[in-house]
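1. Sequence and predicted model, in that order:
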Amino acid sequence: MGRFDGATVLITGATGGLGRGAAKGFAAEGARLVLSDIDERALADLAATLQAETATLAGDIADEKLSEDLVGLAVGKFGRLDVAVNNAGIVQSFVRLPQVPSDEARRVLEIDLLGVFYAMKHQIPQMERQFRSTAKGGAIVNIASAAGLSGAPKLSIYAAAKHGVVGLTRSAAIEYASKGLRINAVCPAHTRTAMVDGFVRISGAPEAEALAELTRGVPMRRVAEVDEIITAILFAADPANSFMTGHALAVDGGVGAI
């Protein structure tokens, strides 16, 4: 019996490295899935690989209507929404603050911060209604970043957005702690996803050398693997983990201990 048997789990940014890993992880634990990303074809391809009841809806998380429609899809198809993993996000150019183009900064904030705000704005009322009627609430897991817990040179706007995600998480967790909702953030350091692959490619250095530079400040001296971050996401969402809320869970290879 899986930890999420019969639960409806909504995942944004579902076709990226962490989103795809989360979809597979929740499916393996018995969940029914509502998946979203901007690429409709990639969503369909992902859904075809999963051994789970699945509904998909493509769209831009910076458009608030998508978040409203995703909750409606979850309730319309599966009757409820039990878990939301707000994972959709982008990264900025790796440059100092004055070199960040203003339109790029605006787009990062729209997706990485406002996208999470819109998602929670529509997820929370549904979960609160469920708690009032069935005494069974829900869990929200926001994907922030180790950059949301400290300064991040050459990632200033991205760090600002992720600090904002942690702030939204903690604030909403307090507001709804007595209303059946647990709201936590998972804060990964560099993880072996397309973002890290892109850094290696842009650097022009051999992979081992580029990764060594990327992880110079990481006590474990390596990037995280996707499965390691998924373990933390599943833990944060697990109904058995019933007394943890408002927490920003760093999965960072020891960076936060320095």
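-> Nice, thanks for sending it over.
2. CA atoms for contacts and neighbours, from now on please.
-> Will do.
3. Quick check: longest strand in this structure by residues?
-> As assigned by DSSP state E, the longest strand anywhere in the chain is strand 181-188.
4. Against which helices or strands is the helix or strand following that one packed?
-> Next in sequence after strand 181-188, counting helices and strands by DSSP states H and E, comes helix 194-203. In terms of contacts (3 or more C-alpha pairs under 8 Å, 6 or more residues apart in numbering; DSSP states H and E), helix 194-203 is packed against helix 207-214.
5. quick one: contacts of the helix it packs on?
-> Outside helix 207-214, the residues within contact range by C-alpha atoms under 8 Å, 6 or more residues apart in numbering are His190, Phe199, Val200, Ser203, Arg221, Arg222, Val223.
6. Show me the two of those residues that sit farthest apart.
-> Spanning the widest gap among these are Ser203 and Arg221, at 18.2 Å by C-alpha to C-alpha.
7. List buried residues within the contacts of helix 207-214.
-> His190, Phe199, Val200, Arg222, Val223 (16 or more other C-alpha atoms under 10 Å).
8. And the closest residue to the third one other than its chain neighbours, how far from Arg107?
-> Think Val200. Spatially, and ignoring its direct neighbours in sequence, Val200 is nearest to Ala210 (5.5 Å; C-alpha to C-alpha, 6 or more residues apart in numbering). Computed with C-alpha to C-alpha, to the nearest Å, the distance linking Ala210 and Arg107 is 27 Å.
9. Structure two is appended below for comparative analysis:
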Amino acid sequence: AALPHLIASKGNIVNTASTAALQGIAYTIAYSASKHGVAAITKGLAIEFAAKGVRVNAICPGHVNTAMGNSAPPPGDVDWALVMRNAPKLLDGMCEPEDIAELFAFLASEKARKITGSLFTIDGGQLAG
């Protein structure tokens, strides 16, 4: 329903994916699958609507200092070696919500007019290695 308005205004979409779209994470299969879907939708829509002037990108946050970002893995028999495999290797702690908001603002701005179909990781180095 929004696409005709986005086309008319040469607007843009900034989706929220996750670093879970870029790597496997133990105990988060459904969440990871949904974020892979967001990444695929982002790229597909970017291709479909680029000629109409609509940009589509996604932000892939890592661990963010929120209730969700600070939650523990599911209770029960948890293999902590698998959990810690994805423990953040962060620059100066977890990302704050404001860090993510700044990237959203940039991607929605005219300064990002040549960016479409991209997945932007903001994770403080979590996926660096």
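-> Alright, I've got the coordinates. Not measured: the values here are computed from a predicted model.
10. Show me where the first structure has its strands.
-> Residue ranges of the strands in the first structure, as given by DSSP E, are 8-11, 32-37, 54-58, 83-86, 138-143, 181-188, 248-251.
11. Pipe those strands into JSON lines and attach distance to Ala240 of the first structure and mean neighbour count per row.
-> Below are those laid out as JSON lines (distance: least, C-alpha to C-alpha, whole Å; neighbours: other C-alpha atoms under 10 Å):
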{"stretch": "strand 8-11", "distance to Ala240 of the first structure": "16", "mean neighbour count": "28"}
{"stretch": "strand 32-37", "distance to Ala240 of the first structure": "18", "mean neighbour count": "26"}
{"stretch": "strand 54-58", "distance to Ala240 of the first structure": "24", "mean neighbour count": "20"}
{"stretch": "strand 83-86", "distance to Ala240 of the first structure": "13", "mean neighbour count": "27"}
{"stretch": "strand 138-143", "distance to Ala240 of the first structure": "11", "mean neighbour count": "27"}
{"stretch": "strand 181-188", "distance to Ala240 of the first structure": "12", "mean neighbour count": "27"}
{"stretch": "strand 248-251", "distance to Ala240 of the first structure": "17", "mean neighbour count": "22"}
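12. Now distance to Glu128 of the first structure too, for those, in a markdown table please.
-> Listed next are the strands of the first structure as a markdown table, based on distance: least, C-alpha to C-alpha, whole Å:
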| stretch | distance to Glu128 of the first structure |
| --- | --- |
| strand 8-11 | 15 |
| strand 32-37 | 19 |
| strand 54-58 | 22 |
| strand 83-86 | 12 |
| strand 138-143 | 8 |
| strand 181-188 | 7 |
| strand 248-251 | 22 |
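13. what's the counterpart of Lys111 of the second structure in the first structure?
-> Under the alignment (TM-score structural alignment), Lys111 of the second structure pairs with Ala240 of the first structure.
14. for Lys43 of the second structure, same thing?
-> So Lys43 of the second structure corresponds to Arg170, using TM-score structural alignment.
15. and if you look at Leu3 of the second structure?
-> Alignment note (TM-score structural alignment): Leu3 of the second structure maps to Ile124 of the first structure.
16. can you count the residues close to that match?
-> Neighbour count of Ile124 of the first structure, defined by other C-alpha atoms under 10 Å: 23.
17. What of Arg132 of the first structure?
-> When counting by other C-alpha under 10 Å, one arrives at 12 neighbours for Arg132 of the first structure.
18. need the contact list for it.
-> Neighbouring residues of Arg132 of the first structure by C-alpha under 8 Å, 6+ apart: Lys179.
19. still on that earlier bit, what separation is there between the residue nearest to Val200 of the first structure and Gly198 of the first structure?
-> 11 Å.
20. more crowded one of the two?
-> Each of Ala210 of the first structure and Gly198 has its neighbours counted (other C-alpha under 10 Å); Ala210 has more, 19 against 10.
21. quick one: the more buried one from Met195 of the first structure, how far?
-> Here the criterion is C-alpha to C-alpha. By it, Ala210 of the first structure lies 13 Å from Met195 of the first structure.
22. ditto for Ile143 of the first structure
-> Counting by C-alpha to C-alpha, the gap from Ile143 of the first structure to Met195 of the first structure is 15 Å.
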